[in-house]
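Engineer: Predicted model follows, preceded by the sequence.
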Amino acid sequence: MGRPHHHAYTWLGHGSVLVRPGDAHRRPSHPEFRSAAVIPLECADWLLKPASRIEGTFHHPEEGAAWFTKQLAAHADLFVGTYPSIPTREEHVRTLAAGEDIVGGWWVSNDRFLSLNLIVCSPHRVRPERPCPLT
C-alpha cells in the first residue's frame, strides 16, 4: 500500500486496562504489545499492531472522515459527562488531506474508554519508519 492512506482503529474497554499496573504493555518494546487489546501510548504505534486490528483503510479523506463521523454517532449513547465540541466532518477532511492523524478519546458509561483513530500510513508524518501493517 505505497501511497498515503489512513487506517482506522477503535478500542472500547474498561479504563483500568489503560493503567494496569502501569503502561508498559502499551509500548512496542513490551512482549505483550502486539497482542494487548489496548490502545498504544503513541498513535503511530497502531501501525505495529497486527493488521487484523484495522477496521478500515481509506485512500480519500472524505471516506475516512465519514468513518469517524459514523463511529461517533454509533457510540453517542455511551458518552457521559461534558466534552468540548468535536470537529466537524469538513474539519476532519482537511486534517486527513494534510496527512495528519485524527485521534479521539472519551470516557463512556461503566468506566469505559472509547478511542477512535485514523492513523496516516505510507509514511506516517512523525514515525516514517513505521511500516504499513498490510504489506
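Structural biologist: Received, thanks.
Engineer: make it CA atoms for all contacts and neighbour counts henceforth
Structural biologist: Fine.
Engineer: tell me the contacts of the residue positioned nearest the centre of the chain?
Structural biologist: Of all residues in the chain, the one closest to the mean position by CA atoms, centre = their mean is Asn117, 2.1 Å from it. Residues in contact with Asn117 (CA atoms under 8 Å, 6 or more residues apart in numbering) are His7, Ala8, Tyr9, Thr10, Cys43, Phe68, Asp101, Ile102, Val103, Gly104.
Engineer: Put this next to the previous one:
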Amino acid sequence: MHHHGYLWTGPKQRFDDEALRRPPHPDPPPADGRPELIQRYKEVKAEFPLVDLPPLETAYWLIKPGKLVRGTWEEAKEAAEWLGEQLTGHATRFASESDRDSTWLAILVESATERLGRGGDVSHGFYLERPSFLSLALVCCSPNRTTPELECPSR
C-alpha cells in the first residue's frame, strides 16, 4: 500500500460545479430521453476522468490523470508530513482565522497519519481569500479500501 497526494486551488465557483466532481451514473439515460440530459451525461462521462477538479468521493482521484499526483509515499507519516507542509504553506491565506491555528493544523496532520496508517483516505478543504478554495487529499492505493476496483494512476 502507498499514498498519493493531490492539491487543487481555484475559484470557489468552479469548485461548486458538482456535476464535474462526481462520476457519471453507471447507467446512461434512455436513448429516447430528454436530449439535454443525454448531452449532459455524455459531457460528464468524457470530462470527469480528465478534469482537475477534486472529486466528491476522495478515492476517485485515482482515475484522474497521473500528472495530478503531487507526491507518492510508502509511509503514512511521510504522506501526512506533506499534508502538513501544504497546510502551513497556505495557512496565511485561509479565510477563517481558526483554520490558521497551528495547534489545529498539527492535529489534522496527526489525525491523517493515523487514518492513512489504517488504510483510509484523507481529504480537507479550506476557503481562501477572494472566493477561492483549497482542496488537499491523500489517497491510499493498491488497493484503495473503499473502491478496490480503481487502478493506481502511476503503476
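Structural biologist: Looks like it arrived, so ask away. All values reported here derive from a predicted model rather than from experimental measurement.
Engineer: circling back: farthest pair in the contacts of Asn117 of the first structure?
Structural biologist: Farthest pair in the contacts of Asn117 of the first structure (CA to CA) is Cys43 and Phe68. Separation: 15.6 Å.
Engineer: which parts of stretch 49-67 of the second structure are buried?
Structural biologist: Buried residues in stretch 49-67 of the second structure, defined by neighbour count with 16 or more other CA atoms under 10 Å: Pro49, Asp52, Leu53, Pro54, Pro55, Thr58, Ala59, Tyr60, Trp61, Leu62, Ile63, Lys64.
Engineer: Could you pull out the strands in the second structure for me?
Structural biologist: Along the second structure, counting by DSSP state E, strands occupy 2-11, 71-73, 122-128, 132-141.
Engineer: Can you tell me what Glu91 of the first structure aligns to in the second structure?
Structural biologist: Residue pairing (TM-score structural alignment): Glu91 of the first structure is matched to Ser111 of the second structure.
Engineer: Also Pro61 of the first structure?
Structural biologist: Using TM-score structural alignment, the equivalent of Pro61 of the first structure in the second structure is Ala76.
Engineer: my read: that match touches Leu116, true?
Structural biologist: Yes - applying CA atoms under 8 Å as the test, Ala76 of the second structure and Leu116 come out as touching, 5.3 Å apart.
Engineer: Show me which of the contacts of Asn117 of the first structure are buried.
Structural biologist: Using 16+ other CA under 10 Å, the buried members of these are His7, Ala8, Tyr9, Thr10, Cys43, Phe68, Asp101, Ile102.
Engineer: and of those, the nearest to Val19 of the first structure?
Structural biologist: Taking CA to CA as the measure, Val19 of the first structure sits nearest to Cys43 out of those, at 16.7 Å.
Engineer: residues contacting the closest one?
Structural biologist: Asp101, Val103, Asn117, Ile119.
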